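Asker: Return a 3D structure for these sequence lines:
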Amino acid sequence: MPRCPAGAMDEGPVDLRTRPKAAGLPGAALPLRKRPLRAPSPEPAAPRGAAGLVVPLDPLRGGCDLPAVPGPPHGLARPEALYYPGALLPLYPTRTMGSPFPLVNLPTPLYPMMCPMEHPLSADIAMATRADEDGDTPLHIAVVQGNLPAVHRLVNLFQQGGRELDIYNNLRQTPLHLAVITTLPSVVRLLVTAGASPMALDRHGQTAAHLACEHRSPTCLRALLDSAAPGTLDLEARNYDGLTALHVAVNTECQETVQLLLERGADIDAVDIKSGRSPLIHAVENNSLSMVQLLLQHGANVNAQMYSGSSALHSASGRGLLPLVRTLVRSGADSSLKNCHNDTPLMVARSRRVIDILRGKAARPASTSQPDPSPDRSANTSPESSSRLSSNGEKPLPTSSPGASSLRP
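Answerer: A predicted model of the protein is given here:
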């Protein structure tokens, strides 16, 4: 019969169905080397064994109350249960990856050296570029953890070894992509200045500028634009959905990123590849009045048409967006434009109020080369002829007709 540990009988019977579950630490599901760095907590008091001996807590074994196990003598391999082959844990003390490492708070390894010491720099570079099962290198993990000193040290190793900083993990993310996603402008500036390419594409075809706009991070976008060398950053690059960075910024409705892109020369009338929509049409279809006003203030083409021939006024009229229709009409939108189905904005409108606004605008044609005959017609029409309407609702005949001359005094 197995013996019960000392002190277990003092607690009394425990009902496993009512015992509260132990609260897990945030990020406990992540591998230990990829968890965010935290301040070390005060060490708990060491428990006492059955004979009154102090049993040290082993952090790698969960800190449970176990009998003391004599450690191996110096120079011998550590037990397999205590061995931690992490990508950030140096296998040996070297000149470049010595005391400031490891990145995670683990005890100094006591097992023997795993690599020869003839070429410490080459071994350090090999360790810095070694990927784990997710394809993440120590640089990826240092960026995610926000460990700026470690990023500095790893970037120096990459530069000394002539390695590129654009290393992809299994999700086709470079360290620069992760720096933008985690909103670390200082890391973005460091990586771009050190030679990381701002045009590297992720698995969705997005550059670092696309990611900064998608995650609504104007600080990272500004750091990217300020740090990139002239001619290395193309703001008109499309992702796999055919969208530029300005399209993405408009769709996320972040006015700061839109303003910043327009100040740096982004094409305000660039069309997406799939449908030919301009950023203004995207803003109208998102029903974003503030974004529409911002684009119009910066000179967006209000009559730009997509591949189907529809304009922003077509989209606003068909959706019954009255404030947007008013804004577009006041900005000079042409209500006589026809799409590929030969429909004008008035023909696709369903709201009576939208129709009234469009009819008021349609009375004035876009071209002023031909005079409008309606004022002359109303001026030459007598009150008697204007009051006489046919039973089917036809317009009255003008006074220039032969039968209307007798009405004049």
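Asker: When you work out contacts or count neighbours from here on, use the C-alpha atoms and nothing else.
Answerer: Will do.
Asker: Could you list which residues are in contact with residue 154?
Answerer: Residue 154 makes contact with 128, 138, 139 under the criterion Cα atoms under 8 Å, 6 or more residues apart in numbering.
Asker: Am I right that the second one is in contact with residue 126?
Answerer: In other words, residue 138. No - using Cα atoms under 8 Å, residue 138 makes no contact with residue 126, being 10.8 Å away.
Asker: Stretch 137-154 spans what distance, first to last residue?
Answerer: 10 Å (Cα to Cα, to the nearest Å).
Asker: wait, what's in contact with residue 180?
Answerer: Residue 180 touches 188, 208, 211, 212, 217, 220, counting by Cα under 8 Å, 6+ apart.
Asker: Please give the element, helix or strand, for the last one.
Answerer: For residue 220, the host element (DSSP states H and E) is helix 218-227.
Asker: buried stuff in that helix?
Answerer: By neighbour count with 16 or more other Cα atoms under 10 Å, helix 218-227 contains the buried residues 218, 219, 220, 221, 222, 223, 224, 225, 227.
Asker: Another for comparison:
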Amino acid sequence: MTELHQAAAAGSFDQVEEILRQNRCDPNQKDIDWNSKTPLHWAAAKDHSVMPFPGHAEIVRILIEHGARPCLMTEHGWTAAHLAAESGRLAVLRLLHSLHAPIDKEDFCGDKPVRIAEIYGHQDCVGYLKKAETECQAYRKMAAQKGIILDDTDEEWGEHGKEKEESRISQSNTRTQA
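Answerer: Below you'll find the predicted structure:
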């Protein structure tokens, strides 16, 4: 875990800002000891509303302004939106959506952030995500038509996810044959 991961997890806006300003850490580094979470994953999941201003949404914003990619996934396929949905962070979900982050990606089990919000009972997030998913898909379609390149795919996880899925299918077939 880098000092940027730690600062984002702790909700220390000033420390996050200083680390980013000095280019001391890559905002997209995945921590293999913590399920490949990036600093953005930590910031999206944590509730820093009890901390003095600026709070968790501003940490998410500054990370993205410094190149953090909201499409990056943990080893289980969770984006920052999944973690915000799990924790009921509506302000973070609104921010991610306003920045055209992918808020409708499926994880390894096929669950989107809206499903995660449903599981954890965050009805305000569920209502917002249902509307935002439609807007996200419409924006993605418009971008494709206009040739706008979107950063909405974690290429590394895509390969990792395919390998895991093939392994799961193979194990399932082996059990069925036994």
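Asker: ok, for the counterpart of residue 235 of structure 1 in structure 2, nearest residue in space, not its chain neighbours?
Answerer: When structure 2 is aligned by TM-score structural alignment, residue 235 of structure 1 is paired with residue 103. Leaving aside its chain neighbours, residue 103 of structure 2 sits nearest to residue 81 (5.5 Å; criterion: Cα to Cα, 6 or more residues apart in numbering).
Asker: count of residues packed around the counterpart of the one you found in structure 1?
Answerer: In structure 1, residue 81 of structure 2 lines up with residue 209, judged by TM-score structural alignment. For residue 209 of structure 1, the number of neighbouring residues by other Cα atoms under 10 Å comes to 30.
Asker: Residue 209 of structure 1 touches residue 245, doesn't it?
Answerer: Yes - under the criterion of Cα under 8 Å, residue 209 of structure 1 makes contact with residue 245 at 6.1 Å.
Asker: tell me which element residue 242 of structure 1 is part of?
Answerer: Using DSSP H and E, residue 242 of structure 1 sits within no helix or strand.
Asker: how many neighbours does it have?
Answerer: 15.
Asker: Equivalent analysis for residue 159 of structure 2, please.
Answerer: 11.
Asker: what does the one 10 residues further on give?
Answerer: In terms of burial, residue 169 of structure 2 registers 12 neighbours under the definition other Cα under 10 Å.
Asker: To which residue of structure 1 is it aligned?
Answerer: So, by TM-score structural alignment, residue 169 of structure 2 is left unmatched.
Asker: So which elements touch the helix or strand residue 169 of structure 2 falls within?
Answerer: Secondary structure assignment for residue 169 of structure 2, by DSSP H and E: helix 155-177. The contact analysis (3 or more Cα pairs under 8 Å, 6 or more residues apart in numbering; DSSP states H and E) places helix 155-177 of structure 2 against no helix or strand.
Asker: how much space between the equivalent of residue 180 of structure 1 over in structure 2 and residue 168 of structure 2?
Answerer: Here residue 180 of structure 1 is matched to residue 44 in structure 2, going by TM-score structural alignment. Between residue 44 of structure 2 and residue 168 of structure 2 the computed distance is 29 Å (Cα to Cα).
Asker: just residue 132 of structure 2 next, same as before
Answerer: In terms of Cα to Cα, residue 132 of structure 2 sits 31 Å off from residue 168 of structure 2.
Asker: The two: which is more packed in?
Answerer: residue 132 (20 against 12).
Asker: contacting residues for the more buried one?
Answerer: By Cα under 8 Å, 6+ apart, the neighbours of residue 132 of structure 2 are 97, 103.
Asker: can you tell me the helix or strand for it?
Answerer: Assigned by DSSP H and E, residue 132 of structure 2 falls within helix 123-146.
Asker: Next: residue 385 of structure 1.
Answerer: helix 383-387.
Asker: just checking, what packs against that helix?
Answerer: With 3+ Cα pairs under 8 Å, 6+ apart as the test, helix 383-387 of structure 1 has no helix or strand packed against it.
Asker: Would you list the buried entries among the contacts of residue 180 of structure 1?
Answerer: If you count burial by 16+ other Cα under 10 Å, the buried members of the contacts of residue 180 of structure 1 come out as 188, 208, 211, 212, 217, 220.
Asker: and the fifth one, how far is that from residue 362 of structure 1?
Answerer: This means residue 217 of structure 1. On the measure of Cα to Cα, residue 217 of structure 1 and residue 362 of structure 1 end up 42 Å apart.
Asker: related to what we said a few turns ago, ok and the helix holding residue 132 of structure 2 relative to helix 90-98, angle-wise?
Answerer: 10 degrees (axes from the mean of the first three to the mean of the last three Cα atoms, to 10 degrees).
Asker: buried stuff in helix 123-146 of structure 2?
Answerer: Buried residues in helix 123-146 of structure 2, counted by 16+ other Cα under 10 Å: 125, 126, 129, 132, 133, 136, 140.
Asker: what do you get for stretch 153-172 of structure 1?
Answerer: 153, 154, 155, 157, 158, 165, 166, 167, 168, 169, 172.
Asker: now the end-to-end length of that stretch.
Answerer: 23 Å.
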